[in-house]
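Trainee: Sequence and predicted model, in that order:
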Amino acid sequence: MRTDPRCPHCNEKVSATASWCMHCGQDFDEPREAGSGELTEALARGDSDAVAGRLTDSEHGPGAIGVGVAIVALVTLPTVAPPGLTFFYLAAVVAVGYLAAQQQGTSDALSRGAQLLALTPLLLWLLSAALYAVPPITALLGPIVYAVLVLLLARRIDSSLVG
């Protein structure tokens, strides 16, 4: 008998014999024990609600968000970063991920990570202007669009994590 049965989808308390959750309405084979670490299973199932619940409840949530933000930065920043700043670009990726991971909660980590990620191409553009010739002002269009998209996407993800 489970001592603290939880819904595998939303992580709310359920009866030990429940086969569906009265909180989220999801069906399941059996409840899981609280703190059993089923994040990997939720990822494998593609259950975004369960993943969000596990990340929000976990003390490692901010670290996971920090790693995720760093991966997004590593993949997307080259499209808007000025050429010739590879070292600074890689340092920015590490810094963005690290600073996001140092936050108290997942929502704070996502918010701070998104802010830093949005600001990074603009800072790289300024660094490029200081080190090399000043690029044309139209070169700022890409970083500005990137910043807006990152902040909008982060807000949408945060709202799905919170509620």
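Mentor: Cool, got the structure. Note that the structure is predicted; figures quoted are calculated from it, not measured.
Trainee: CA atoms for contacts and neighbours, from now on please.
Mentor: Fine.
Trainee: What helices and strands are in contact with whatever helix or strand residue 55 lives in?
Mentor: Using DSSP states H and E, residue 55 maps to helix 48-57. Secondary-structure packing of helix 48-57 (3 or more CA pairs under 8 Å, 6 or more residues apart in numbering; DSSP states H and E): helix 39-45, helix 61-76, helix 106-131, helix 141-162.
Trainee: Check it against this one:
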Amino acid sequence: MALIPFFSPTVASADSGFIPGVYGEFLPGALTPSQSGVSPDLGWGIGGNEDGFLNDTFFVRFSATLENYPSPGIFLVPLTFGPGLRLIKSDPGDFYVIGTIGIAPVFFPQGGELLPLYGGGIGYSFSRFFAEARVNVFPQSHFLGGSLIEFPLTIGMHL
């Protein structure tokens, strides 16, 4: 019986002000400059976020993620902040867009660096659970000789 309130759709509501969440990411590879010789394969990520609703439509998000591309051994820790816009509020869920800016310590087999990042995406939140498709750009990597572009697919749960 204790699980029923946990999975209740009324517990997580965008109208409550602040909504924490946890999520997992599937990273279907990434784009890198051809001269870098690095081509990240499939990866994964886990993280947490906090959405703060300013009103019925606008919100801000803070998030921290751990991402890993096992081959070729790239590990990222994106810390982001960004605005969000709820486009459709409906039952059973909401359709929204999100923009992000931030920094990310990035670790390569040859060393590490601190990179800026920016990105955006679309998402759908259906009560307790949410799904997003985003693009993140990490410009001017010294180790790659250019930008790293990734396309995280996210599934998460509002706490």
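Mentor: Nice, thanks for sending it over. Keep in mind that this is a model prediction, so the values were computed, not measured.
Trainee: what TM-score do we get after superposing?
Mentor: Taking TM-score structural alignment, normalised by the length of the second structure as the basis, the two superposed chains have a TM-score of 0.29; 89 aligned residues with a CA RMSD of 5.6 Å.
Trainee: quick revisit: buried residues, the helix holding residue 55 of the first structure. List them.
Mentor: Buried residues in helix 48-57 of the first structure, counting neighbours by 16 or more other CA atoms under 10 Å, are found at 49-56.
Trainee: Tell me if I'm right that residue 147 of the first structure and residue 117 touch.
Mentor: Yes. Taking contact to mean CA atoms under 8 Å, the distance of 7.5 Å between residue 147 of the first structure and residue 117 places them in contact.
Trainee: who has more neighbours, these two?
Mentor: residue 117 (27 against 22; other CA atoms under 10 Å).
Trainee: for the more buried one, what are its contacts?
Mentor: 69, 73, 96, 147, 150 (CA atoms under 8 Å, 6 or more residues apart in numbering).
Trainee: element containing the closest residue in space to the second one that isn't next to it in sequence, please.
Mentor: Across the structure, with CA to CA, 6 or more residues apart in numbering as the measure, the residue nearest residue 73 of the first structure apart from its sequence neighbours is residue 93 (5.7 Å). When elements are assigned from DSSP H and E, residue 93 of the first structure belongs to helix 86-101.
Trainee: Give me the helices and strands touching that helix, please.
Mentor: helix 61-76, helix 106-131.
Trainee: Take those helices and lay them out in JSON lines including distance to residue 32 of the first structure.
Mentor: Below are those laid out as JSON lines (distance: least, CA to CA, whole Å):
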{"stretch": "helix 61-76", "distance to residue 32 of the first structure": "19"}
{"stretch": "helix 106-131", "distance to residue 32 of the first structure": "23"}
